[in-house]
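1. 3D, please:
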Amino acid sequence: MPAASGPEPQMGWHFAVPMLRWCAPDSGALNEALEALILARRAVGPEAHLSNVGGWQSHPDLFDGPAPCIGTLRRHIVSLMRIVMAVPAGGDRTRIEGQLGLTGWANVNRDGDFNRVHDHPGSHWSGVYYVSLGEPDPGTELNGAIEFLDPRPSANMPIPGYRAGSAMSMLPAAGEFILFPSWIQHYVMPFRGRGDRISIAFNAGLKDYRVL
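-> Just a heads-up that it's a prediction; the model follows:
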């Protein structure tokens, strides 16, 4: 932030964490196809066990499949990655170009399942797409919410009126994407309700990139 000139003080934000949220329009058909694909794969048996406590996770090869719904999902993620690469944190006009590597896996949580605190090492951006929310119990606070931990080590001494030192909760919608830096720690609150709560997590990394 440059030095202020003139009589007016200049207020700025620094050390902010860039995040992106977007609900895909007309996601109903996409979600139906993804749900059928994921539940058919789950029926074959267990695959991976990463951050989940209970629930089911696939291997991180979801984007290798030829299904049209996977192609649609990939195109959405590539479009969102272009946005986050074009507007780096700090608000400058930098543009980043490079070869994008993408991996993804499916998560299916049922009543009582959750995900432990974790991050996604080895990539630049991570995200989650929500296929189905199941049938959440309306009486449960933060039911199945994704929560992000404040990454600033001294934020346990907050300034009055400024949020700091606690988790930031997001209650998603079906058809919504949430993108965040891979280094920020996060977890998923227990799901309470009926049915399957289905999401797709992904990692995106840039190879041979350049800053323009």
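
2. rest of the way, CA atoms for contacts and neighbours
-> Fine.

3. and I38, what does it touch?
-> Contact partners of I38, counting by Cα atoms under 8 Å, 6 or more residues apart in numbering, are A106.

4. what kind of secondary structure is it in?
-> Secondary structure assignment for I38 (DSSP: H, G, I helix; E, B strand; the rest coil): helix.

5. That one and I184: what is the separation?
-> Going from I38 to I184 by Cα to Cα, to the nearest Å gives 27 Å.

6. same question, N52
-> In terms of Cα to Cα, N52 sits 17 Å off from I184.

7. W56: neighbouring residues, count only.
-> Close neighbours of W56, defined as other Cα atoms under 10 Å, add up to 20.

8. That one contacts A48, correct?
-> Yes - between W56 and A48 there is a contact under Cα atoms under 8 Å: 7.5 Å.

9. Longest helix in the chain, by number of residues?
-> helix 68-86 (DSSP state H).

10. middle-most residue in this structure, spatially?
-> Among the residues of the chain, the one closest to the centroid is G127, at 2.7 Å (Cα atoms, centre = their mean).

11. dump the residue contacts of that one.
-> F177, I178, L179, F180, A201, F202, N203.

12. before we move on, which element is the nearest residue to the first one once chain neighbours are set aside in?
-> By that I understand F177. Using Cα to Cα, 6 or more residues apart in numbering and skipping residues adjacent in sequence, the residue nearest F177 is Y129, 4.6 Å away. If you go by DSSP states H and E, Y129 is part of strand 125-132.

13. just how off-centre is the next helix or strand after that strand within its chain?
-> The helix or strand immediately downstream of strand 125-132 is strand 135-136, counting by DSSP H and E. Here strand 135-136 is found 20 Å from its chain centre; the criterion is Cα atoms, centre = their mean, to the nearest Å.

14. one more, for comparison:
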Amino acid sequence: MTIDIALDQEAALFFGTPVIMLRPEGAADVNAGLARQILERAGREPGVARSNAGGWQSRPDLLNWGGPEVAAYRGWLERAVRAAQRLPARRAGVEEFRLSFTAQAWANVSRAGHYNEVHTHPGNHWAVVYYVTAPAPDPARPLSGRLELRDPRPAAPFAAAPGFSFGAAMTLPAEAGLMVLFPAWLEHSVHPFFAAGERISIAANVAITDYAVGAQPRPGDQRA
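-> Predicted coordinates for the structure are as follows:
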């Protein structure tokens, strides 16, 4: 299935890369509890190092931490995954689909100068970022803490047509309460963060284990 968009009768956009952006209701109260829980863990557990340059990253067991805030996050994560997997069903002209997936999530705490190197999430289908806190960046550093998604077409910048942004990266600002889902194979990074306080986020890997367009869910399907 290709995600393409008809612009008019003579033009369409091919090779679309879906990016889902959600802003759940009631996020402010949930985020306050998540921030307390994450900072408490960061104060007593050593962090792990993966793509992060500086900062603290938890083990990928956040979905097992418990508590109402984590339960709310789990629901938002499922909503984002379903929004992405609904696209092929709608392309086929139906709304029903069967979906099961597994997920792992971890917390990130960044302070001044911390960033994430360019990376992908191999072995997964979707990568998800959720912002718990996002202090206003220094106006002199407009890229501070922004998520960068790289154009996945390697030859795109070789001969970019006038007026088109082929090959250009897309950057998204960190906003508390924003969830961003994109293909796990898409190269991405986080620009160095420069602001007072902590930039707290939750990242997740999602692997689809069962999916069928036009099928009803099976009893007991596991969603996360």
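
15. Now the TM-score, please.
-> Superposed pair, TM-score by TM-score structural alignment, normalised by the length of the first structure: 0.91. Supporting alignment: 206 aligned residues with a Cα RMSD of 1.9 Å.

16. Enumerate every residue touching the residue nearest to the residue nearest to the centre of the first structure when sequence neighbours are not counted.
-> Spatially, and ignoring its direct neighbours in sequence, G127 of the first structure is nearest to L179 (4.2 Å; Cα to Cα, 6+ apart). Counting by Cα under 8 Å, 6+ apart, L179 of the first structure makes contact with M19, L20, R21, W125, S126, G127, V128.

17. how about the helices in the second structure?
-> Counting by DSSP H, the helices of the second structure are 27-44, 68-91.

18. looking at those helices, which is buried most?
-> By mean neighbour count, with neighbours taken as mean count of other Cα atoms under 10 Å, helix 68-91 ranks first of these at a mean of 17.

19. which residues sit against that one?
-> 1, 3, 18, 20-22, 24, 30-31, 33-34, 62-63, 95-97, 99, 126, 128, 179, 181, 213-214, 223-224.

20. all strands of the second structure, in order?
-> For the second structure, strands defined by DSSP state E occupy the ranges 5-8, 11-13, 20-22, 52-53, 56-57, 97-110, 115-119, 126-133, 147-149, 170-172, 179-183, 188-190, 199-213.

21. Distance to L87 of the second structure added to those, as a markdown table?
-> Converted to a markdown table, the strands of the second structure look like this (distance: least, Cα to Cα, whole Å):
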| stretch | distance to L87 of the second structure |
| --- | --- |
| strand 5-8 | 12 |
| strand 11-13 | 15 |
| strand 20-22 | 11 |
| strand 52-53 | 31 |
| strand 56-57 | 32 |
| strand 97-110 | 10 |
| strand 115-119 | 25 |
| strand 126-133 | 14 |
| strand 147-149 | 20 |
| strand 170-172 | 22 |
| strand 179-183 | 13 |
| strand 188-190 | 22 |
| strand 199-213 | 10 |
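
22. Out of those strands, which gets nearest to P162 of the second structure?
-> P162 of the second structure sits nearest to strand 11-13 of all the strands of the second structure, at 16.7 Å, using Cα to Cα.

23. The closest one vs the first structure, average offset?
-> Compared with the first structure after fitting, strand 11-13 of the second structure deviates on average by 0.7 Å (mean Cα distance after the TM-score superposition for the first structure).

24. So what's the gap between that strand and the chain middle?
-> From the chain centre to the centre of strand 11-13 of the second structure is a distance of 27 Å (Cα atoms, centre = their mean).

25. give me the number of residues near W125 of the first structure?
-> 23.

26. Surely it touches A201?
-> No - in this structure W125 of the first structure lies outside contact range of A201 using Cα under 8 Å: 11.1 Å.

27. From E96 of the second structure, how far off is the nearest residue to A42 of the second structure once chain neighbours are set aside?
-> Nearest residue to A42 of the second structure, sequence neighbours excluded (Cα to Cα, 6+ apart): W56, at 6.7 Å. For W56 of the second structure, the distance to E96 of the second structure equals 40 Å [Cα to Cα].

28. And E198 of the second structure, by the same measure?
-> 41 Å.

29. Check L7 of the second structure too.
-> In this view, L7 of the second structure and E96 of the second structure are 27 Å apart by Cα to Cα.
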